[in-house]
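Enquirer: only the shape, not the letters, is given here:
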């Protein structure tokens, strides 16, 4: 049998150590994700780490370090497609980026284990878990800081709810008022909201704004006939 002729106990033990290391470290990363009820939890992170370790270990045994490097390059790109599957866009919010990044990092842990760099894989695991846990209070503290519209460059949306009859005139007036206030408009969309009302959504060119200037535009437009509501909002998700 070819298996008996090619079987090497030392190589087998080396493979077992790589896979066990990837399994244990992937479990540590995935347990934190599972605890927080993320899309990619315990099993996904374990499978990503073990799979990456298996591919790299196989390449190392067949072609040596050069083969391992080539496989690692494919692992990096392949995990990118897997991570894209957990990213969801809901309106202006994008969710799942951190989960996708964690999967990418789990693949890096598995690749280290498969390349017999177990110590490096352990250190990388510590950094991944620390990034997902120890940095959380800092992120929450930063998010509680009020946004300074005058200093923060972001994307702003000006929304105007109007009647069907007032749509053409108010769309032009909205653009004129914003540009007169030195806020150029990048795009204008019209959305049906029901009750015979249409919503004009003007996307401003990404910039910093003075809230008082946009509020002045709101006050002016709300006085126009056919306008039911005017407001503006900011998005910093980009």
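Expert: It's in. Quick caveat: nothing in here was measured; it's all calculated off a predicted structure.
Enquirer: from now on I want contacts and neighbour counts done on CA atoms only, so please keep to that.
Expert: OK.
Enquirer: how much distance is there from stretch 2-11 to the middle of the chain?
Expert: 44 Å (CA atoms, centre = their mean, to the nearest Å).
Enquirer: what about that stretch, how long is it end to end?
Expert: 16 Å (CA to CA, to the nearest Å).
Enquirer: for the longest helix along the chain, packing partners?
Expert: Across the chain, the longest stretch assigned as helix under DSSP state H is helix 42-84. Counting contacts by 3 or more CA pairs under 8 Å, 6 or more residues apart in numbering; DSSP states H and E, helix 42-84 is packed against helix 9-35, helix 97-114.
Enquirer: who touches the helix or strand hosting residue 198?
Expert: Using DSSP states H and E, residue 198 maps to strand 197-204. For strand 197-204, the external contacting residues (CA atoms under 8 Å, 6 or more residues apart in numbering) are 155-164, 167, 171, 175, 183-193.
Enquirer: let's see 7 Å
Expert: Contacts of strand 197-204 with the rest of the structure, by CA atoms under 7 Å, 6 or more residues apart in numbering, involve 155-164, 171, 183-193.
Enquirer: buried ones among those?
Expert: Those of the contacts of strand 197-204 that meet the buried threshold are 155-163, 171, 183-185, 188, by 16 or more other CA atoms under 10 Å.
Enquirer: can you lay out these as TSV showing secondary structure?
Expert: What follows is the buried ones among the contacts of strand 197-204, written out as TSV (DSSP: H, G, I helix; E, B strand; the rest coil):
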residue	secondary structure
155	strand
156	strand
157	strand
158	strand
159	strand
160	strand
161	strand
162	strand
163	strand
171	helix
183	coil
184	coil
185	strand
188	strand
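Enquirer: distance to residue 211 for these - can I get that in CSV?
Expert: Shown next, in CSV, are those (distance: CA to CA, whole Å):
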residue, distance to residue 211
155, 13
156, 11
157, 12
158, 12
159, 15
160, 17
161, 20
162, 22
163, 26
171, 21
183, 12
184, 15
185, 16
188, 20
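Enquirer: can you tell me which of those residues lies nearest to residue 17?
Expert: Distance to residue 17, by CA to CA, is smallest for residue 155 among those, at 49.8 Å.
Enquirer: quick one, which of the helices and strands packed on helix 42-84 is packed in tightest?
Expert: For the helices and strands packed on helix 42-84, average neighbour numbers computed from mean count of other CA atoms under 10 Å are highest in helix 97-114, which has a mean of 25.
Enquirer: report the distance from that one to the chain centre.
Expert: With CA atoms, centre = their mean, you get 15 Å for helix 97-114.
Enquirer: tell me what the following helix or strand past it is packed against?
Expert: Toward the C-terminus, helix 97-114 is succeeded by helix 118-133 as the next helix or strand (DSSP H and E). Packed against helix 118-133, as judged by 3 or more CA pairs under 7 Å, 6 or more residues apart in numbering; DSSP states H and E, are the following elements: helix 9-35, helix 97-114.
Enquirer: included below, for side-by-side comparison, is a second structure:
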């Protein structure tokens, strides 16, 4: 590779294959956890970014030295950085009070950067970034669950007397227990034989301490107007 603007076929294939390998490793981690963007998505993002970088640097070598021609190898790469935002936004979901997919969107952005780095020939930084990304996605996830937010989401199904205003008292009870109400839904059930209205309340709740589960369920059951409580 005496000419810095020319890439032979061997190095071209090596860079493309390396981008597939590094992107696929991160995608495999996302696939194992059943995220929207998994193995194939991350691999394709890395591969495509690598090809864009190669094209940006070496694809227009015949124009080097021509009058009035100015080379900017980073131009196509800059457009890739902007374009990945649309794909990342597609993995972010807003459901009720919960937002999911931010980590997967960030991993797609990092994989894009890894592909660009491989395409530019920065093999060591690309490989190091892949290892660090795996550490963040896998290692820090374990630390988060164990020490930071040892929280588990539970589904509370509460049957209420339709004539009793109970929901505000349930919300106040959850606040006292430092529980986070993620999602709530109210369904009107068929009336009983006595004609009394019944309402089913579905709540996705995240507790600050797992041992509070039975205590919270019992206290909700004791509220006036609550017919039954079920927890999953």
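Expert: Perfect, thanks for sending it. All values reported here derive from a predicted model rather than from experimental measurement.
Enquirer: so the strand holding residue 198 of structure 1 versus strand 155-163, what angle?
Expert: Here strand 197-204 of structure 1 runs at an angle of 160 degrees relative to strand 155-163 (axes from the mean of the first three to the mean of the last three CA atoms, to 10 degrees).
Enquirer: report all helices and strands that the next helix or strand after strand 197-204 of structure 1 contacts.
Expert: Downstream of strand 197-204 of structure 1, the next assigned helix or strand under DSSP H and E is helix 211-222. For helix 211-222 of structure 1, the packing partners by 3+ CA pairs under 7 Å, 6+ apart come out as strand 227-235.
Enquirer: about what we covered before: just put the helices and strands packed on helix 42-84 of structure 1 in JSON lines and tack on distance to residue 83 of structure 1.
Expert: Output for these, formatted as JSON lines (distance: least, CA to CA, whole Å):
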{"stretch": "helix 9-35", "distance to residue 83 of structure 1": "14"}
{"stretch": "helix 97-114", "distance to residue 83 of structure 1": "4"}
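Enquirer: closest one to residue 130 of structure 1 among those helices?
Expert: With CA to CA as the yardstick, what comes closest out of the helices and strands packed on helix 42-84 of structure 1 is helix 9-35 (9.9 Å).
Enquirer: that closest one: how far from the chain's middle?
Expert: The answer for helix 9-35 of structure 1 is 26 Å, by CA atoms, centre = their mean.
Enquirer: residue 121 of structure 1: what's it in contact with?
Expert: Residues counted as contacts of residue 121 of structure 1 (CA under 7 Å, 6+ apart) are 109, 112-113.
Enquirer: counterpart of it over in structure 2?
Expert: Counting by TM-score structural alignment, residue 121 of structure 1 corresponds to residue 126 in structure 2.
Enquirer: same check, this time on residue 26 of structure 1
Expert: By TM-score structural alignment, residue 26 of structure 1 lines up with residue 20.
Enquirer: and the residue nearest the centre of structure 2?
Expert: Centroid check for structure 2 by CA atoms, centre = their mean gives residue 101 as the closest residue, at 2.5 Å.
Enquirer: chain neighbours aside, what residue packs nearest to that one?
Expert: Nearest in space to residue 101 of structure 2, with sequence neighbours left out and distances taken as CA to CA, 6 or more residues apart in numbering, is residue 92 at 4.3 Å.
Enquirer: surely the one you found touches residue 100?
Expert: Yes - judged on CA atoms under 7 Å, residue 92 of structure 2 makes contact with residue 100 at a distance of 5.7 Å.
Enquirer: so the residue nearest to the centre of structure 2 is in contact with residue 94, correct?
Expert: No - using CA under 7 Å as the test, residue 101 of structure 2 is too far from residue 94 to be in contact (8.9 Å).
Enquirer: who are the contact partners of the match of residue 26 of structure 1?
Expert: Contacts of residue 20 of structure 2 (CA under 7 Å, 6+ apart): 43, 46-47.
Enquirer: of the residues you listed, which ones are shared with structure 1?
Expert: Retained contacts for the contacts of residue 20 of structure 2 in structure 1, judged by both residues aligned by TM-score structural alignment, their matches' CA atoms under 7 Å, are 43, 46.
Enquirer: top of the contacts of residue 20 of structure 2 by number of neighbours, please.
Expert: Highest neighbour count within the contacts of residue 20 of structure 2: residue 46, with 33 neighbours (other CA atoms under 10 Å).
Enquirer: mind telling me what that one corresponds to in structure 1?
Expert: Residue 46 of structure 2 maps onto residue 49 in structure 1, by TM-score structural alignment.
Enquirer: separation between the closest residue in space to that match that isn't next to it in sequence and residue 69 of structure 1?
Expert: Spatially, and ignoring its direct neighbours in sequence, residue 49 of structure 1 is nearest to residue 110 (4.1 Å; CA to CA, 6+ apart). Residue 110 of structure 1 is 13 Å from residue 69 of structure 1, where distance means CA to CA.
Enquirer: do the same with residue 46 of structure 1
Expert: For residue 46 of structure 1 relative to residue 69 of structure 1 (CA to CA), the value is 22 Å.
Enquirer: ok, residue 171 of structure 1 next?
Expert: From residue 171 of structure 1 to residue 69 of structure 1 the distance is 56 Å (CA to CA).
Enquirer: one more: residue 53 of structure 1?
Expert: 12 Å.
Enquirer: more crowded one of those two?
Expert: Legend: neighbour count by other CA under 10 Å for residue 53 of structure 1 and residue 69, higher for residue 53 (31 against 17).
Enquirer: my read: the more buried one touches residue 109, true?
Expert: No - counting by CA under 7 Å, residue 53 of structure 1 stays clear of residue 109, with 8.0 Å between them.
Enquirer: common neighbours of the two, please.
Expert: Joint contacts of residue 53 of structure 1 and residue 109 (CA under 7 Å, 6+ apart) are residue 22.
Enquirer: mind checking how far the closest residue to residue 228 of structure 2 other than its chain neighbours is from residue 77 of structure 2?
Expert: In space, and not counting its chain neighbours, residue 228 of structure 2 is closest to residue 159: 5.2 Å by CA to CA, 6+ apart. Distance of residue 159 of structure 2 to residue 77 of structure 2, computed by CA to CA: 56 Å.
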